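**Student:** Pasted the sequence and its predicted model underneath.
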Amino acid sequence: MSTVLVLGGTSWVGGQIARDAIARGHDVTCLARGESGDVPTGATLVRADRSDPQAYDEVRGRGWDSVIDVSRQPGQVRSAVSALGSDATHWTLVSTGSVYADQSGPLTEESPVLEPLDGEVAEPEQYGEGKVACEQAVRHLRRHLIVRVGLIGGPGDRSDRLGHYAARFALAGDEPVLVPAVADQPMQVIDVRDLATWIVTCAETGATGTVHAAGERTTVGELVALSAEVAGFMGDQVLASEAWLREHDVEEWMGPRSLPLWLPASHHGMGLMDDTRALAYGLERRPLSETLRATLEDERARGLDRERRAGLSRPAELELIAELRA
């Protein structure tokens, strides 16, 4: 049994990592405020606010076999490394493909990154710069792994992105559904369960370096088609051009008035992340259809007609379809 400290562990990704580590028999502690939810059964919660200088006092000096950090805030990562870096045999930072300076084309781990954020707190629009600063904070550690993750999907997704189309197809019945006319746009989705399993495996084996964690390459068109298939949707998919959508104040990617997974050309590289190194590190990925089925089951449990963080409301969608067809 190894000792694993998850800095986080009460939200989606951190919780899944903790759950996987527990299932393998590791002694798991989660350090978090505890405001995002409960830790998985079997984990020990240490309540702490990482902005507090004393946040790590209870977990300091315990000789952790693995520390896994999911934070996006440079100040939190820097303080954790300062307090615990000498205690940890292996350190994993969960980073992002958003660190790259040019995301318009294929990305490798050697692609140039953004300038790191100087400050301690990254605003949402500084997500990439903040993660670059987080990466810098761990690079001097002797055994570290930086995992740059692409789009994550699967049950429990609080962003509401991947589940939008499957849920909408299931809700619509035989009524039409609005789809962006970007069928050829590259896309990659990694199941949160596969991501967590692989991160824990890498911690166990002591893998080091910088590596992508991305799904198999597909397209938005294929993903939407699979979403319709798992939902049993037989109605019309109404295509809207990017220009038309922008004219009607529909946003890309995410947000309350958006069509998720549609990206501007400047960000198509998020679907072109090289996975060669990850596969060499042992990453295994389930079929996208399986992820979508589990996602739809989770969407049904939470309510297909609930208010979402990403995707148009059904009334707004129907209004746009009516105008598009007029």
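**Tutor:** It's in. Residues are numbered from 1 along each chain as shown.

**Student:** going forward, measure contacts and count neighbours with C-alpha atoms only.
**Tutor:** OK.

**Student:** So what's the gap between stretch 268-275 and the chain middle?
**Tutor:** On the basis of C-alpha atoms, centre = their mean, to the nearest Å, stretch 268-275 sits 14 Å off its chain's mean C-alpha point.

**Student:** I meant to write stretch 37-47 there.
**Tutor:** On C-alpha atoms, centre = their mean, the centre of stretch 37-47 falls 21 Å from that of its chain.

**Student:** ok, second structure coming up, stack it against the first:
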Amino acid sequence: MKILVLGGTAWLGGKITTAALRLGHDVTALARGESGPVPDGAVFRRADRDLPDAYAAVGRQSWDAVVDVSSQPGQVRRAAEALAGCADRYIFVSSCSVYAGHDVPGADESAPLLPALNADVMASMETYGEAKAACEQHVLDAFGPGRAIIARAGLIAGPGDVSDRTGYWPLRFARPAAPDDSVLVPDAPELATQVIDVRDLAAWLVGAAERKASGTFNAVGEPMMLSAHLELARQAAGHTGPVVSVAPQRLADAGVNYWSGERSLPLWLPLPEYSGFASRDNRAAVAAGLKLRPLAETLADVLDWEQAAGPDRERKAGLTAQEERELLAAL
């Protein structure tokens, strides 16, 4: 197959390119080339997707599939319109953030969506869900539902996750901040987690192109309670010290943030408004060929990557060691 990856140099795009090359496909990556090297074996076309002539060269070729991971509606609209006449199908990696609500466990792809962003540019992450909803609509307008795959990904995990949301816990258990090796965790027995390994997502997207699939799918992993997820992270790290569970209200009162960013506990979310955020129905994607590796394998591989990448690098999520020591002393 001839596959055009719009991007192909950053984390997910690179994994998609690598997966397609491994299966013997002819892959071209169209990107600015600023997010990393193009995997060996792929053809690189340098282009800025914000410019009107970005698709001039690739638009004169025929493609079995186009894969797009952008969050900018204008980029996706221009690409879909430019390539509709030369590509068999368009695979768009969207997000479960397009859903209007996250309080219903087990919700499927028919759940209500946020209104599409009425702009070409997502000015901030505050409108990420609306921007992805607009991108979906642009793809469907240009290719129609029979020639499009909309993959609504959940939290993507695995080696290379610089968001630090999936690597924080195995690394913290491997390197406790407290002198007695204690690790602080949220006491949230009713909170679920749901991650998909980046390698599984990439393999499924390439397979969907091979099978000429179409449709909208929740591309998510299997739901698992946060406590079970943390226990697997602890096992991956070989941690044997105390685990200190702190009530959500006490964490919030102490200024600990949800999910990501500074002074946060990754994967932790408020209930009940997020009781369905990490427990969406993935049966359609599984029926369409999605294969999921055990979470224990993903966490072990993430820990290996974290340790090789440099555990002391500046991080985008989690508590610093000093913050955790102070919280353990205070709480």
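**Tutor:** Perfect, thanks for sending it. Please read all numbers here as calculations on a predicted model, not as lab measurements.

**Student:** Drop the TM-score for these two in here.
**Tutor:** TM-score of the superposed chains, computed with TM-score structural alignment, normalised by the length of the first structure, equals 0.97; 323 aligned residues with a C-alpha RMSD of 1.1 Å.

**Student:** mind listing the strands for the stretch 1-150 of the first structure?
**Tutor:** Secondary structure of the stretch 1-150 of the first structure (DSSP state E, counting those that start in this stretch): strands at 3-7, 27-32, 44-47, 66-69, 90-96, 144-149.

**Student:** quick check: angle from the fifth one to strand 144-149?
**Tutor:** In this case it means strand 90-96 of the first structure. Comparing the axes of strand 90-96 of the first structure and strand 144-149 via axes from the mean of the first three to the mean of the last three C-alpha atoms, to 10 degrees yields an angle of 20 degrees.

**Student:** equivalent range in the second structure for strand 90-96 of the first structure?
**Tutor:** Residues 89-95 of the second structure are where strand 90-96 of the first structure lands when matched by TM-score structural alignment.

**Student:** ok, residues contacting that stretch?
**Tutor:** By C-alpha atoms under 8 Å, 6 or more residues apart in numbering, the surrounding residues in contact with stretch 89-95 of the second structure are 64-71, 80, 129, 132-133, 135-136, 139, 143, 147-154, 205, 209, 212.

**Student:** Which of the strands of the stretch 1-150 of the first structure sits closest to Glu290 of the first structure?
**Tutor:** Between Glu290 of the first structure and the strands of the stretch 1-150 of the first structure, the tightest spacing by C-alpha to C-alpha is seen for strand 144-149, at 19.7 Å.

**Student:** superposed on the second structure, where does the closest one end up, distance-wise?
**Tutor:** Comparison of strand 144-149 of the first structure with the second structure after fitting gives an average deviation of 0.4 Å (mean C-alpha distance after the TM-score superposition for the first structure).

**Student:** What is the equivalent residue in the second structure for Val250 of the first structure?
**Tutor:** Structural alignment (TM-score structural alignment) places Val250 of the first structure against Val256 in the second structure.

**Student:** residues contacting that match?
**Tutor:** Going by C-alpha under 8 Å, 6+ apart, Val256 of the second structure touches 263-265.

**Student:** out of those, which one sits closest to Val302 of the second structure?
**Tutor:** Distances from Val302 of the second structure to the contacts of Val256 of the second structure, taken by C-alpha to C-alpha, are shortest for Leu265, at 17.2 Å.

**Student:** Would you agree the closest one falls within a helix?
**Tutor:** No. Going by DSSP: H, G, I helix; E, B strand; the rest coil, the assignment for Leu265 of the second structure is strand, not a helix.

**Student:** Quick one: the helices in the stretch 1-150 of the second structure, in order.
**Tutor:** Applying DSSP state H, counting those that start in this stretch to the stretch 1-150 of the second structure gives helices spanning 11-22, 73-83, 128-143.

**Student:** List just the one of the ones you listed that sits closest to Tyr99 of the second structure.
**Tutor:** Among those, the nearest to Tyr99 of the second structure by C-alpha to C-alpha is helix 128-143 (7.3 Å).

**Student:** Which residues does that closest one contact?
**Tutor:** By C-alpha under 8 Å, 6+ apart, the list of residues contacting helix 128-143 of the second structure reads 71-74, 76-77, 80-81, 84, 89-90, 92, 94-99, 113-118, 121-122, 148, 150.
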